[in-house]
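Visitor: I'll drop the sequence and a predicted model, then ask my questions.
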Amino acid sequence: MNYWHIVGDSHIRAFRHASNVGLINSPCVFTEVGGATAVGLRNPNALTDAVSVFRASLLPRATGARPVIHLGEVDCGFVIWYRAKKYSESIDSQFEQSIAGYIGFVDELLGDGYSTVVISGATLPTILDGQDWGEVANARREVTATLVQRTELTLAYNERLRAAADLRSLPFIDISHSTLDEKTKVVAERFRNPDPTDHHLDPVEAGALWAMELNRVDDRFA
């Protein structure tokens, strides 16, 4: 039986909610590493060691498994800005390193025998300008980029992921434009988590959108 193996940071919890309530047509398996970054996939010594965890869960290739990669929120909302300042590099340079980490891991999976890998767009940022409450917001307080700037970077990031998927004839799923408020140019209020200290999207609202995206891909395999 074919199933989705969804790997990524804590934002895959929206997928998990959708699976638990029966919105995703195919069975799902999850491998979550909180705080995982795309750029960290290039570094086995990264703090979370996510690349080792993901490799152990996905390799060797399991019969019926179809990987779904969901990363990038930590990169676009924090790490790209932080590393650019720390290493006196441009945002563009850090952006490219993050994309290279993400796509390099996808290519590794393809090289190890997966016929397809689903690339997903990063979740839009939610931490408000000047917000210093909540564990994650407090940890990211060194980044001064505005919510609009972080959102714009995330949208650009997702377009690069889409292009990389198209180049490899891989499925690409994304809910960023569906969760964006076109007037404010940031995440729409209805998709914010009911807990103001929680930077994840509302799992009910976001999960329903991710389910539709995955089911659409599923239909292509049918």
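Guide: Good, I have the coordinates.
Visitor: alpha carbons only for contacts and neighbour counts from here, please
Guide: OK.
Visitor: Let me see the contact set for the residue nearest in space to the middle of the chain.
Guide: Centroid-nearest residue in the chain: residue 71, 2.7 Å away (criterion: C-alpha atoms, centre = their mean). When contacts are counted by C-alpha atoms under 8 Å, 6 or more residues apart in numbering, residue 71 touches 8, 9, 36, 37, 38, 102, 120, 121, 122.
Visitor: Excluding chain neighbours, give the residue nearest to it in space.
Guide: residue 8 (5.3 Å; C-alpha to C-alpha, 6 or more residues apart in numbering).
Visitor: Tell me how far the one you found lies from residue 86.
Guide: Using C-alpha to C-alpha, to the nearest Å, residue 8 is found at 25 Å from residue 86.
Visitor: okay, now the one to match up with it:
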Amino acid sequence: MHSWYFVGDSHVQSFEIAATFGLFRRRSRFLIVPGATAVGLRNPESQTQAIVHFQKALLPVLPGVVPVIQLGEVDCGFVIWWRAQTLGEPVEAQLAASIAAYANFLDTLIDAGYSRIVVTGAVPPTIPDGHRHGAVARARHAVTASLRERTDLTIRYNQLLAAEAARRNLLYTDILARVLDVGTGVIADAYRSPTPGDHHLHPIQGAHAWAEAIDKLEI
């Protein structure tokens, strides 16, 4: 049986917690690059050097391994908006740049020989409007987009990401339908971290949501 290799930003911790609880049917390993962005994959000299870490971990192709990619929350929650404000470019242009960089990374893995890759959708933002508790909240406060706007962008981002995966015959899954509140359109309180200032999903609820999504995949 193939094993999972979860790689991405700090939200990979949800998968790691799920594995600790024995929620996956396959063996799993993990590579977390905190702050990694999809758009940053086009630059090996980016602050996190995420593309360097990912390629070192996954290339050359690892036999019997299925990469599972988790990126995009930092893009949708901050970077796309910040670059649009700073560069004076449309948000749609920054969205397209992020998706293009992500797709190019997937093509690199495919060209290297991976026939099976799982693309996971970006998780929604969790930081409430006007909230400045914690380093991430303070850093993202420079962006004027509301929580609802960031969430709507995440929904759009995942739609585009799913389309890119489909074009390449790759598996795609996300958990937005489960974690978003139908009434408010933003993350449900049950899926917020109980720790003030933590922008990740609730550690237990997030782990179960992702485990269910991954275990449903036919691979």
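Guide: The structure has been received and is ready for your questions. Computed from a predicted structure; not experimentally measured.
Visitor: still on that earlier bit, neighbour count winner among residue 8 and residue 86 of the first structure?
Guide: Neighbour totals were compared for residue 8 of the first structure and residue 86, and residue 8 leads with 24 against 9 (other C-alpha atoms under 10 Å).
Visitor: preserved in the second structure, out of the contacts of residue 71 of the first structure?
Guide: Retained in the second structure (both residues aligned by TM-score structural alignment, their matches' C-alpha atoms under 8 Å) from those: 8, 9, 36, 37, 38, 120, 121, 122.
Visitor: any idea how far the second one is from residue 86 of the first structure?
Guide: By that I understand residue 9 of the first structure. To residue 86 of the first structure, residue 9 of the first structure is 23 Å away according to C-alpha to C-alpha.
Visitor: now the fifth one
Guide: Residue 38 of the first structure sits 18 Å away from residue 86 of the first structure when distances are taken as C-alpha to C-alpha.
Visitor: Sketch out the strands for the first structure, chain order is fine.
Guide: In the first structure, the segments counted as strands under DSSP state E are 3-8, 28-32, 65-70, 118-120, 172-173, 180-181, 186-187.
Visitor: Nearest approach to residue 196 of the first structure belongs to which of those strands?
Guide: Residue 196 of the first structure lies closest to strand 186-187 among the strands of the first structure, at 13.6 Å (C-alpha to C-alpha).
Visitor: From the structure, what's the count of residues near residue 132 of the second structure?
Guide: With other C-alpha under 10 Å as criterion, residue 132 of the second structure counts 16.
Visitor: Pull out the buried positions in stretch 60-74 of the first structure.
Guide: Residues 61, 65, 66, 67, 68, 69, 70, 71, 72, 73, 74 are the ones in stretch 60-74 of the first structure that count as buried (16 or more other C-alpha atoms under 10 Å).
Visitor: nearest to residue 98 of the first structure, of these?
Guide: Comparing the buried residues of stretch 60-74 of the first structure against residue 98 of the first structure with C-alpha to C-alpha places residue 72 closest, at 8.0 Å.
Visitor: quick one: contacts for the nearest residue to residue 197 of the first structure once chain neighbours are set aside?
Guide: Distance criterion C-alpha to C-alpha, 6+ apart; nearest residue to residue 197 of the first structure, sequence neighbours excluded, is residue 134 at 4.3 Å. By C-alpha under 8 Å, 6+ apart, residue 134 of the first structure lies in contact with 196, 197, 198.
Visitor: again with residue 135 of the first structure
Guide: Applying C-alpha under 8 Å, 6+ apart to residue 135 of the first structure gives the contacts residue 197.
Visitor: gap between stretch 197-209 of the second structure and the chain center?
Guide: The chain centre lies 13 Å from the centre of stretch 197-209 of the second structure; the measure is C-alpha atoms, centre = their mean, to the nearest Å.
Visitor: What span of the second structure is stretch 180-190 of the first structure aligned with?
Guide: Matched against the second structure by TM-score structural alignment, stretch 180-190 of the first structure falls on residues 180-190.
Visitor: returning to what we had before: just send the contacts of residue 71 of the first structure back as JSON lines, with distance to residue 183 of the first structure too.
Guide: Listed next are these as JSON lines, based on distance: C-alpha to C-alpha, whole Å:
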{"residue": "8", "distance to residue 183 of the first structure": "30"}
{"residue": "9", "distance to residue 183 of the first structure": "29"}
{"residue": "36", "distance to residue 183 of the first structure": "31"}
{"residue": "37", "distance to residue 183 of the first structure": "29"}
{"residue": "38", "distance to residue 183 of the first structure": "29"}
{"residue": "102", "distance to residue 183 of the first structure": "30"}
{"residue": "120", "distance to residue 183 of the first structure": "24"}
{"residue": "121", "distance to residue 183 of the first structure": "21"}
{"residue": "122", "distance to residue 183 of the first structure": "21"}
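Visitor: Sweet, I'm off.
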